[in-house]
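1. just need the structure, nothing else, for what follows:
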Amino acid sequence: MTMEKILWQHIQLVRQQSPLVHNVTNYVVMNNTANALLAAGASPIMAHAKSEIKEMVNIAHSVVINIGTLDEYWSESMIMAAEIADSVNKPWVLDPVGAGATTFRDQVLHQLLQYRPTVIRGNASEIIALAKANDTVTKGVDSTAGSSDAMDAAQILVQQYNTIVCISGETDIILSPGKCFHLKNGHPLMTKVTGLGCSASALTGAFIGCSEDKVQGVAAAMALLGIAGELAFLESKGPGSLQVSLIDKLYNITEEEFTQHLKIEQK
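-> This is a model prediction of the structure:
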């Protein structure tokens, strides 16, 4: 079976199973990521109250932890969610937004990593900072490095935590202990819409929540968002209309559109 067919099957699986994705995420992107999940066929829930974290993690198919708007309360909720997800073998995604920017972020990330995320998804600067591979400093939540620059750092994380690392950028690189995919979908205008990286992490959570092959699931999620972005650009006048068109395309993308536009290599 071709890779196009395999990844499309993962997209169909999300639509059929509608996995419940528990997001402990930042309040800048809650609406965006919830809409992206719904459009792709998943069921989002945004909950960070410590009194309900355990129950939420247990009923969800997967957990997404995004440290974008970090504070002391939310960090405790995130650590609790990660610990419970690890203890009940629930797949979870870590989005290390702004890793390396402050001591507080790095301390929280250090604690979260102890609970073995299934997937770590971030831009190159965040992945480099997370692995402490060099002295690169992040520029807020934007990347000052290309995805290929973070390969060594990603390998460190893969080996140390037995995880899948997705480095987002002009080329998305997906690394696991046994596989490596290079994905070249997307459009530069997507960088002008806040939170599309966060949407990528949320969609990744949906796909690993129902896909047995987690690496393929990550590749399918990233390919879906990238291709939807390319197609949405054709109908957009700028970043505002791109965001709306992208949500529509996540909802109505066809197999023909997906297979014709997919640009993926297995290394």
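
2. all contacts plus neighbour counts: C-alpha atoms, from now on.
-> Fine.

3. pull the longest helix from this structure.
-> Assignment by DSSP state H gives helix 214-233 as the longest helix of the chain.

4. who are the packing partners of the helix or strand that it is followed by?
-> Sequence-wise, the next helix or strand downstream of helix 214-233 (DSSP states H and E) is helix 239-252. If contacts are counted by 3 or more C-alpha pairs under 8 Å, 6 or more residues apart in numbering; DSSP states H and E, helix 239-252 sits against helix 30-40, helix 214-233.

5. on that earlier part again, buried ones in the longest helix of the chain?
-> By 16 or more other C-alpha atoms under 10 Å, the buried positions in helix 214-233 come out as 214-233.

6. ditto for stretch 29-47
-> 29-30, 32-46.

7. stretch 59-77 too?
-> 60-68, 70, 74-75, 77.

8. got it, and stretch 160-170?
-> Neighbour-count burial for stretch 160-170 [16+ other C-alpha under 10 Å]: 161, 162, 163, 164, 165, 166, 167, 168, 169.

9. how about these in TSV, adding secondary structure and distance to residue 115?
-> Below are the buried residues of stretch 160-170 laid out as TSV (DSSP: H, G, I helix; E, B strand; the rest coil; distance: C-alpha to C-alpha, whole Å):
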residue	secondary structure	distance to residue 115
161	helix	9
162	coil	11
163	coil	11
164	strand	14
165	strand	15
166	strand	18
167	strand	20
168	strand	22
169	coil	26
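
10. between these, which sits nearest residue 198?
-> For the buried residues of stretch 160-170, the residue nearest residue 198 by C-alpha to C-alpha is residue 168; the value is 10.9 Å.

11. give the contact list for the closest one.
-> Neighbouring residues of residue 168 by C-alpha atoms under 8 Å, 6 or more residues apart in numbering: 121, 122, 123, 124, 147, 197.

12. can you name the two of those that are farthest apart?
-> 147 and 197 (13.6 Å).

13. now do the strands in the stretch 1-150 of the chain.
-> For the stretch 1-150 of the chain, the strands defined by DSSP state E, counting those that start in this stretch cover 20-24, 43-46, 62-66, 92-95, 119-123.

14. run this one through as well so I can compare:
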Amino acid sequence: MSYLSKVRDSNPLVHNITNIVVANFSANGLLALGASPFMADAHEEVVDIAAFSAAVVLNIGTLNDYAIQSMVLAGQSANKHGVPLVLDPVGAGATSYRTSVTQKLVNEMQITALRGNVAEVANIIGESWSIKGVDAGEGDGDVVVLAETAARKLGCIVIITGKDDVITNGVNTYITSNGHPILTKVTGTGCLLSAVVGAFLAVSEGASLEAAVEALSFYGVAAEIAAELTTGQGPGSFQIEFLNQLSLVTPETYQDKSIINQLR
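-> Purely as a prediction, here's the structure:
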């Protein structure tokens, strides 16, 4: 059975502590996929919610000290209870505050999967790569080597998204090549992707890397179909159709359209 089918059959509860820009989109995307979103950051309840969730997703898009403490509490609770934990280090490297917060999170909890662009991941492990706001700048490094190095240093799955996506645990590495450029015209598509990775990890039953690979490729397939159906209509129409396709893409369609290469 595909991980997509498992998500839709089991309706995993995904606890999100995310940014104010994308909370609604992430919740709707998870619902469309077949997961159950829980959006909460109160210190008084995040420990309990993380404990009974199927996955926890932390997103540092809009930072403040209260949210950071919520993330630490939820992340450590997830670790204690064996719940998969995804970190989206939005804008790490753009400011010293974001970089230090990300370092705090990776040092104080065990991340299952880190998903970011190449500049964010590079800055987390102290490598040089330019960043513009929350977007990766130009760089001349080897993205695959960077991802594998980060995975080994952090002891987790590292996902670097871009034109092609790199997914690695530091030993085995995959490249997925599905997706569409219009994803970059809709705020929050990367953040939602991190939440979708959380949903797939929730049903991975120990095969976290394979589940993450399917999550990335499935997400790209949904985007490709949505872009084709809304050609010439702009990002607003695409956004709505993309949510539709997160619900409508079948495992059979996914298998037919997925482009996955295993490097090692």
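
15. map residue 222 of structure 1 onto structure 2.
-> Counting by TM-score structural alignment, residue 222 of structure 1 corresponds to residue 216 in structure 2.

16. gap between that match and residue 199 of structure 2?
-> 12 Å (C-alpha to C-alpha, to the nearest Å).

17. before we move on, the earlier item: including distance to residue 104 of structure 1, could the strands of the stretch 1-150 of structure 1 go into JSON lines?
-> Below are the strands of the stretch 1-150 of structure 1 laid out as JSON lines (distance: least, C-alpha to C-alpha, whole Å):
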{"stretch": "strand 20-24", "distance to residue 104 of structure 1": "18"}
{"stretch": "strand 43-46", "distance to residue 104 of structure 1": "23"}
{"stretch": "strand 62-66", "distance to residue 104 of structure 1": "14"}
{"stretch": "strand 92-95", "distance to residue 104 of structure 1": "15"}
{"stretch": "strand 119-123", "distance to residue 104 of structure 1": "18"}
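
18. so for residue 132 of structure 1, which of those strands sits nearest?
-> So among these, strand 119-123 is nearest, using C-alpha to C-alpha, at 14.1 Å.

19. and that closest one with helix 214-233, angle?
-> Computed by axes from the mean of the first three to the mean of the last three C-alpha atoms, to 10 degrees, the angle separating strand 119-123 of structure 1 from helix 214-233 equals 40 degrees.

20. post-alignment, strand 119-123 of structure 1 versus structure 2, mean distance?
-> Superposed on structure 2, strand 119-123 of structure 1 shows a mean distance of 0.3 Å to its aligned residues (mean C-alpha distance after the TM-score superposition for structure 1).

21. show me what that strand is in contact with.
-> Applying C-alpha under 8 Å, 6+ apart, the set of residues contacting strand 119-123 of structure 1 is 92-97, 127, 142-143, 147, 163-169, 197, 201.

22. if we can go back for a sec, how about the buried residues of stretch 160-170 of structure 1 in CSV, adding distance to residue 12 of structure 1?
-> Formatted as CSV, the buried residues of stretch 160-170 of structure 1 follow (distance: C-alpha to C-alpha, whole Å):
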residue, distance to residue 12 of structure 1
161, 30
162, 27
163, 25
164, 22
165, 23
166, 22
167, 24
168, 23
169, 25
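
23. now, which of the residues you listed sits nearest residue 154 of structure 1?
-> Of those, the one sitting nearest to residue 154 of structure 1 (C-alpha to C-alpha) turns out to be residue 165, at 6.1 Å.

24. tell me the residues of structure 2 aligned with stretch 153-163 of structure 1.
-> Going by TM-score structural alignment: stretch 153-163 of structure 1 matches residues 146-156.

25. sorry, back to before: can you tell which of the helices and strands packed on helix 239-252 of structure 1 is closest to residue 249 of structure 1?
-> helix 214-233 (5.4 Å).

26. mean shift between the closest one and structure 2?
-> Mean for helix 214-233 of structure 1 is 0.7 Å (mean C-alpha distance after the TM-score superposition for structure 1).

27. which other helices and strands does that helix contact?
-> Using 3+ C-alpha pairs under 8 Å, 6+ apart, helix 214-233 of structure 1 sits against helix 3-17, strand 172-175, strand 180-183, helix 196-208, helix 239-252, helix 255-261.

28. how does it look with 6 Å?
-> helix 196-208, helix 239-252 (3 or more C-alpha pairs under 6 Å, 6 or more residues apart in numbering; DSSP states H and E).

29. and those, which is most packed in?
-> helix 196-208 (a mean of 29; mean count of other C-alpha atoms under 10 Å).

30. mean per-residue distance, that one to structure 2?
-> In this overlay with structure 2, the average offset of helix 196-208 of structure 1 from its partner residues is 0.4 Å by mean C-alpha distance after the TM-score superposition for structure 1.

31. ok, how many other residues are close to residue 8 of structure 2?
-> 19 (other C-alpha atoms under 10 Å).

32. what do we get in structure 1 for it?
-> In structure 1, residue 8 of structure 2 lands on residue 15 (TM-score structural alignment).

33. and residue 46 of structure 2, by the same measure?
-> In structure 1, residue 46 of structure 2 lines up with residue 53, judged by TM-score structural alignment.

34. burial of its match, as a residue count?
-> So residue 53 of structure 1, with other C-alpha under 10 Å, has 19 neighbours.

35. with residue 135 of structure 2 instead?
-> Residue 135 of structure 2 has 18 neighbours, counted by other C-alpha under 10 Å.

36. identify the residue of structure 1 aligned to it.
-> Taking TM-score structural alignment, the alignment pairs residue 135 of structure 2 with residue 142 from structure 1.

37. cool, residue 174 of structure 2 as well?
-> So residue 174 of structure 2 corresponds to residue 181, using TM-score structural alignment.

38. measure the match of residue 135 of structure 2 to residue 169 of structure 1 for me?
-> Distance from residue 142 of structure 1 to residue 169 of structure 1, by C-alpha to C-alpha: 10 Å.

39. go on, residue 236 of structure 1?
-> Taking C-alpha to C-alpha, one finds residue 236 of structure 1 at 21 Å from residue 169 of structure 1.
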